[in-house]
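1. sharing a model prediction with you, sequence too.
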Amino acid sequence: MGRAEERRARQRGGGHRAAPKRSSRAGAKGGAKAGAKSGIRRFFTWKKLLGTFFGLCLLGMAAFVALYLMIDVPKGNAAAVQQSNIYKYSNGDTLARDGDVNRELVDLDQVSKGVRMTFVAAENKSFYEDAGVDFKGTARGLLNTLSGKGKQGGSTITQQYVKNYYLTQDQTVTRKLKELVISLKVDRQESKDDILAGYMNTSYYGRNAWGIQAAAQAYYRVDAVDLDVAQGAYLAALLQAPSQYDWAVASDTSKKLVTARWNYVLDNMVEEGWLSSAKRDGMKFPVPKDPKGAPGLQGQAGYLVEAADTALKKQLVAQGTAADMDEAETMVKAGGWTITLNIDKKKQAQLEKSVKSQLTSKLDAEKRNIDADVQAGAASVDPKTGRVLAMYGGVDYVKHYTNNATRRDYQPASTFKPLILAAAVDKDAETQDGTPVTAKTIYDGTSKRPVVDDGKKVGFAPPNEDDVDYGDVTVQTAMNKSINSVFAQLGVDVGMDQVMKTAGDLGMDVEGAKSVPAQTLGTMGASPLEMAGVYATLDNHGKKVTPALVKSVEHKDRAVKFPDPIGDQVISPEAADTVTSVLTGVVDDGTAKTSVRDNPARDGQQVAGKTGTSDCNKSAWFTGYTPKLVTSVGVFGEAAKAGTTRCGKDKPVKVKAFSQVTLQGAAGGGRVNGGGFPAQIWATYTFGVMGSVSKFDLDTDQGAAVQPTITPTATQPPTTPSDDPSTEDPTTKPPTTSPPPESSPEETPTESEDPPTPTTSAPSPPDGIELPTDPDDPQSDQ
């Protein structure tokens, strides 16, 4: 049989060649591998994996069904029925009650359909079609909560309504699961319109406005029924971050963000067919009206309540109880807080009385338009404890919403000069020729003298008040007379970086401020409360004092503890005491002598202080202190309405309401100097509450307090300070063409408090900081 036939026969019979035999060792090894592999496959089969997955799904579904059956829709919680917050004076007497919620419930038919849909477009476009929950968003929120990433968005309108009305703002897994179940049930039990109405009525919009009706009034002074779509879109956008997006207080960045969200809302409406493109294109951003105080907080109470709330919110964030200021505001506005302030009831009453007697009673807006533009602010601090004992925020919280005691938009002017001296003494500064800086160091007081650094001019040559040339003077005299040219050079001698650092250490907010010579004129903003804290640190021998308005806080659910207002030593005691000693000369021999030194109520009380008047006379200041009390008083020019204003001989310019304007001519007088109304208010208040006379305990051999020029006495004047500011008007005094004689700290100056009117102005400094251009009102007078 041939090979081919043999092969065919074998194929027909199914025969095969025998396979070669393998060794027993190889077979054993291969069998072990195969056995192990088959064991793993038996354990991780696709059927088992699929079964496990479905098992877990069934288990999750069963757990959810159990939750659904166990959790019922609760009654509205305490957050839906707001409590009052109680505010008390330091002695326990009630100052105010706030928290009777500023809310008026409205039916959905009282809100136009277009406005309703702005909320849907902003928060939940599928609201009318979904089942009340966003499973994907909720799952994301749960994961973020478990991973510690904080609060996240993604909830439907129904879920947000449930959170507002039935639950709390707590960011926990339990609360989120409850929110999910209750939202599903509420969506089945209530109509979509009722849910939307509930959401708009329970949401917080900022400005103490709860619900859309209150928000419409707070932002646009109209009822909810009269809101247009553009306004509704702003209110809907506002809900994402009420504090951040409030146009009146928003930063430039926040304004861009809320404008972008406003556009997003309207674009969504067009996309969904709820708004025509033509109407959308014709809409302009509806800038809200300025804030208005809440009813029931008239007088100073509203300013104190607002400031206390702000302090509490900041502390809630600082201690980690709240993630941000918006969440903190929600907690505070939810009510149930008892807040005791450090405000001394008697001192508060005396401060209000002093402002009225020395300033507001002399203003008559019907006779003089300028009188309507005058605002006052003041803060009084205990330098040993840091307690804020009194605060004056304005004429009335419901008439003027901005707190003048805490606002930072006006220049403190020459009240900044003591900080330059503090830096000089603390850092052992030297003049350009290597002479140590002391109170007796001689400087050239020539007006508009170019400032020099290392032999080179720095491009800054500020004028003195009324362009007076003083010649060679001591630092003490320069402080007494507030000589700009001296302190501009002194600032460069110390180093402007060091000056600004010292200012920050003492308590000024210098963030973003440039370290340039023009800062020696006090060109950055500051508040009376801020300046009171700075001078309190000087009074406290260089140990940091941070003004504390709140004494204690009580709440049934939360504990809040405020930090100690007294901090570390920020400058040496000798530096602080030297400044205090020098500043007694301002009172006894300088720009504050008429209102403070000669006040019959002084009774020998030792006083240190500094006056200041800013560019164009837009602000006037006196910050002064005794060993037991520090008080800063500011008088500000703020346009009561849109109109025109001018600085001296400048051409009139148009200004908007609330713009900064000159105080010139207020109360029928001339220029409003720091030694006028501010110092008069300070003296009437301080000498009215000071109690026993006290002396400074100073660790220094420098300054006017070491060898007082004039012994404080109550026998100087027979009458109280002049009520007629016109007696300080520089236009009533004859001009002088030669420099006044130099007076040392041991001499009594013969020059009048207000020098003659200048005839020239200062050049503009570098770095974009504006100096005065008005020849009648240079940058800083005192």
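-> Structure's in. What do you need?
2. going forward, measure contacts and count neighbours with C-alpha atoms only.
-> Fine.
3. what's the distance between residue 70 and residue 63?
-> 10 Å (Cα to Cα, to the nearest Å).
4. between the two, who's got more neighbours?
-> Taking neighbours as other Cα atoms under 10 Å, residue 70 and residue 63 compare with residue 63 leading, 12 against 9.
5. quick one: secondary structure of that one?
-> Secondary structure, DSSP: H, G, I helix; E, B strand; the rest coil: residue 63 is helix.
6. return the distance of it relative to residue 203.
-> From residue 63 to residue 203 the distance is 32 Å (Cα to Cα).
7. wait, residue 493 touches residue 434, no?
-> No. Counting by Cα atoms under 8 Å, residue 493 does not reach residue 434; the two are 9.6 Å apart.
8. which one of these two is surrounded by more residues?
-> Between residue 493 and residue 434, residue 493 has the larger neighbour count (other Cα under 10 Å), namely 22 against 9.
9. assign a three-state SS to that one, would you?
-> On the basis of three-state DSSP, residue 493 is classed as helix.
10. check the one 5 residues further on too.
-> Local secondary structure at residue 498 is given as helix here, using three-state DSSP.
11. that one: neighbour count?
-> Residue 498: 17 neighbours (other Cα under 10 Å).
12. next, count neighbours for the nearest residue in space to it that is not next to it in sequence.
-> Leaving out its chain neighbours, the residue that sits closest to residue 498 by Cα to Cα, 6 or more residues apart in numbering is residue 423, at 6.9 Å. By the criterion of other Cα under 10 Å, residue 423 has 27 neighbours.
13. got another, please set it beside the one above:
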Amino acid sequence: MGRAEARQARQRGARRAARERPSGGKRTGIRRFFTWKKLLGTFFGLCLLGMLGFVILYMVVDIPEGNAAAKKQSNVYKYSNGEIIARTGDVNREIVDLDKVPEKVQKTFVAAENKSFYKDEGIDFKGTARGVLNTVTGKGKQGGSTITQQYVKNYYLSQEQTVSRKLKELVISLKVDREKSKDDILAGYINTSYYGRDAYGIQAAARAYYDVDAKKLNVAQGAYLAALLQAPSQYDWAVATPTSKKLVKQRWNYVLDNMVEEGWLDSAERDAMTFPEPKDPKAPPGLEGQTGYLVDEAKREVLRNSGLSEAEFAAGGYTITLNIDPKKQKQLEKAVDKKLNDRLDRKKNKADARVQAGAASVDPKTGKVLAMYGGENFVKHYTNNATRRDYQSASTFKPLILAAALEHGATTQDGKPITAGTIYDGTSGRPVKGGDVAFAPPNEDHVDYGPVTVQKAMNKSVNSVFAQMGVDVGMPRVMEMASTLGMDVKGLPAVPAQTLGSMGASPLEMAGVYATLDNHGKKVTPALVGSVEHKDRTVDLPDPIGDQVVKRTTADSLTSVLTGVVDDGTGHAVRHPVQDVAGKTGTSDDNKSAWFTGYTPKLVTSVGLFGEGAPGTKEQGQQVSMKGAGGRPRVDGGSFPAEIWAAYTFDAMGAPSRFDLQTDMGAAVAPPPEPTLSKEPKEPSSTPSKPEKDPTSKPPSQSPSQSPSSSPPTSSPSQSPTSKPPTQEPEPTHTIEIPEDPDDRVPGRD
């Protein structure tokens, strides 16, 4: 064999060996099908197909006729029996030319939504791609649209979030940007956008928020309206929560800072600006009296629970059936008029003019809101007193402390289980023991109760007892219980001062809390809206009745104890000869709010009175004292609120009913006896105690074992009886200084 043949043989052997090796560059299996060349080819092929598809889409899709206004319909609100409450939805819009809007105000919208508006081609490819991806993957309605895209969506398309709608938006936006000037697009955008308060377009918004024409808006006002578009209801200053007010101010600053950055506003002019608070809204015609409160809150509840956007809902076509029983609604209005409004002279008496009333009534078995009182008149007082949360809940919070104790099996400082029969020191101003924060709250009128049972402390609303109980249970557990039962306590510190109900709450919220107790511990979230119907879609609402959130024995024990407040305590104004009633009074710091929240087995109602500065006075809108209203030295929970509650409940409840309770404590069964005090003479207290203000008090109707002649002891801790009951906690052995923190320096409340 020649050398050439030998070389060829070696080469063949080498190739054969390479094929037989497991590695060394041989492409086997999947690698034969996916090479870099093939992957790049596929990628560019898909890009070409996408470009071709977009070109075809661009050729096929034309700019449609504007149809937003043509699709607007009314929304219909009905009572539970089908009777129509109101119709809303007539489009409040007045188109104005762009030259009627100050140039700097125009720029606020560009600064808020799309700084590149004057330079771009009408679309944001990155933002649109993100929006399409989020829609496909089910991550919600997200994306970064340009002003042109938002105008197209408002005027030419629907608000639905689908891939096809987003692609149409993209194509139409490109065409609109080529066929219309930037000024025409900006004018269309600010004239079609929804600003809240049923205002469409900048002219209606200028009137709704600042009571001026659009041409009279200044830059600061324009920046607020531009900021408002991100979340109209949430950022409406008149109803915004503290968090929402903070957010809208941040966005307002963001808009102005962007204007400075783009050279549209002088920095010195910007630095001199202050936030322009909008005027209070005015009720539209047909929403006078209680109607406006019902309709406005129903709309908020639908938006909160249905997943509908504001624009979708405002487009109309919805029938909203409320759970409101028209008969009970009239009974509640009648009770407020008879027991409060008819006794006040708001024109002549300054104290009377300060009183605002709110109430909500709930069926504890279904969670339906059967009646609601929002205020004197929606046209005169826009804020709904039944849902406002800016006033302290006061002593209506005390049952939640005992609920936390029972649910967790908490004990006193000396290890005794906390029950209705546990004995605490009820001395006014007694420093709490075991807490991280010094706290020594006085009782109402500085009354000293000495050794007192938890039952009696609840009956008489003894602050010093529940402050100590809160520390014994642990304030984090107390706040957790409040949240579990339906109060919004997010961000609030777990400090002993909360035991006096220093957090805000609404009558509707407190009705839900007590309804959960009435419902044996199954969560009740009050529902004003029963159903929402639309011919083109199904709207689902959450079930008002939730899971068992506290043990039945805990809830029933609280109900049992709260009957004592009615039978032998501050709630005696609502006693009934045959009807079981449980409830709690509350009166806040300086008599700025007064409450009675009570219930029968079939009906839970919370009534709140709030001191608010009257219109036209320097106190307008501020929280003020109600002292002197109705000719009374003060308005406490056992006065007007309890009287309103009784007048309504006993008219609306139907046949009398009895509580079905699984408990062994409280006034629904015989309460534990009062502690026996030593009869040895004691030195008089340096500060004489005032007698209880309960001249009509009588023994509990269901507690034959309780002595009607018993009265609370008034001895101070230093004069303790020589013989203490076995569960009585030891007397204080040291003094804790009252803190200087204003949140902890709280006068006595009931």
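-> Yep, that arrived. These figures come from a predicted structure and were not determined experimentally.
14. counterpart of residue 635 of the second structure in the first structure?
-> The alignment partner of residue 635 of the second structure in the first structure, by TM-score structural alignment, is residue 672.
15. how close does its match sit to residue 367 of the first structure?
-> On the measure of Cα to Cα, residue 672 of the first structure and residue 367 of the first structure end up 18 Å apart.
16. and if you look at residue 181 of the first structure?
-> Counting by Cα to Cα, the gap from residue 181 of the first structure to residue 367 of the first structure is 67 Å.
17. so for those two, which sits in the more crowded spot?
-> residue 181 (22 against 11).
18. excluding covalently adjacent residues, which one is nearest to that one?
-> The shortest distance from residue 181 of the first structure to any non-neighbouring residue, by Cα to Cα, 6+ apart, is to residue 68 (5.9 Å).
19. and the one you found, how many residues sit next to it?
-> Neighbours of residue 68 of the first structure using other Cα under 10 Å come to 17.
20. that one maps to what in the second structure?
-> Match for residue 68 of the first structure (TM-score structural alignment): residue 58.
21. repeat that for residue 369 of the first structure.
-> With TM-score structural alignment as the criterion, residue 369 of the first structure matches residue 350.
22. if we can go back for a sec, buried stuff in the host helix or strand of the residue nearest to residue 181 of the first structure?
-> Per DSSP states H and E, residue 68 of the first structure falls inside helix 46-70. Residues of helix 46-70 of the first structure classed as buried by neighbour count (16 or more other Cα atoms under 10 Å): residue 68.
23. what's the answer for stretch 129-138 of the second structure, then?
-> Buried residues in stretch 129-138 of the second structure, counted by 16+ other Cα under 10 Å: 129, 131-135.
24. out of those, which is nearest to residue 98 of the second structure?
-> For these, the closest approach to residue 98 of the second structure (Cα to Cα) belongs to residue 131, at 29.8 Å.
25. helices of the stretch 601-750 of the second structure, start to end?
-> In the stretch 601-750 of the second structure, the segments counted as helices under DSSP state H, counting those that start in this stretch are 640-652.
26. quick one: the strands in the stretch 401-550 of the second structure?
-> In the stretch 401-550 of the second structure, the strands defined using DSSP state E, counting those that start in this stretch lie at 423-425, 451-453, 504-505, 522-524, 529-534, 537-538, 545-548.
27. make a markdown table out of those and add distance to residue 366 of the second structure.
-> Formatted as a markdown table, those follow (distance: least, Cα to Cα, whole Å):
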| stretch | distance to residue 366 of the second structure |
| --- | --- |
| strand 423-425 | 37 |
| strand 451-453 | 35 |
| strand 504-505 | 22 |
| strand 522-524 | 8 |
| strand 529-534 | 11 |
| strand 537-538 | 22 |
| strand 545-548 | 6 |
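28. tell me which of those sits nearest to residue 370 of the second structure.
-> strand 529-534 (10.2 Å).
29. find me the equivalent region of that closest one in the first structure.
-> Going by TM-score structural alignment: strand 529-534 of the second structure matches residues 550-555.
30. buried ones in the matching stretch, by neighbour count?
-> For stretch 550-555 of the first structure, a neighbour-count test (16+ other Cα under 10 Å) marks 550-553 as buried.
31. how many other residues sit next to the residue mapped onto residue 402 of the second structure from the first structure?
-> Counting by TM-score structural alignment, residue 402 of the second structure lines up with residue 421 in the first structure. Close neighbours of residue 421 of the first structure, defined as other Cα under 10 Å, add up to 28.
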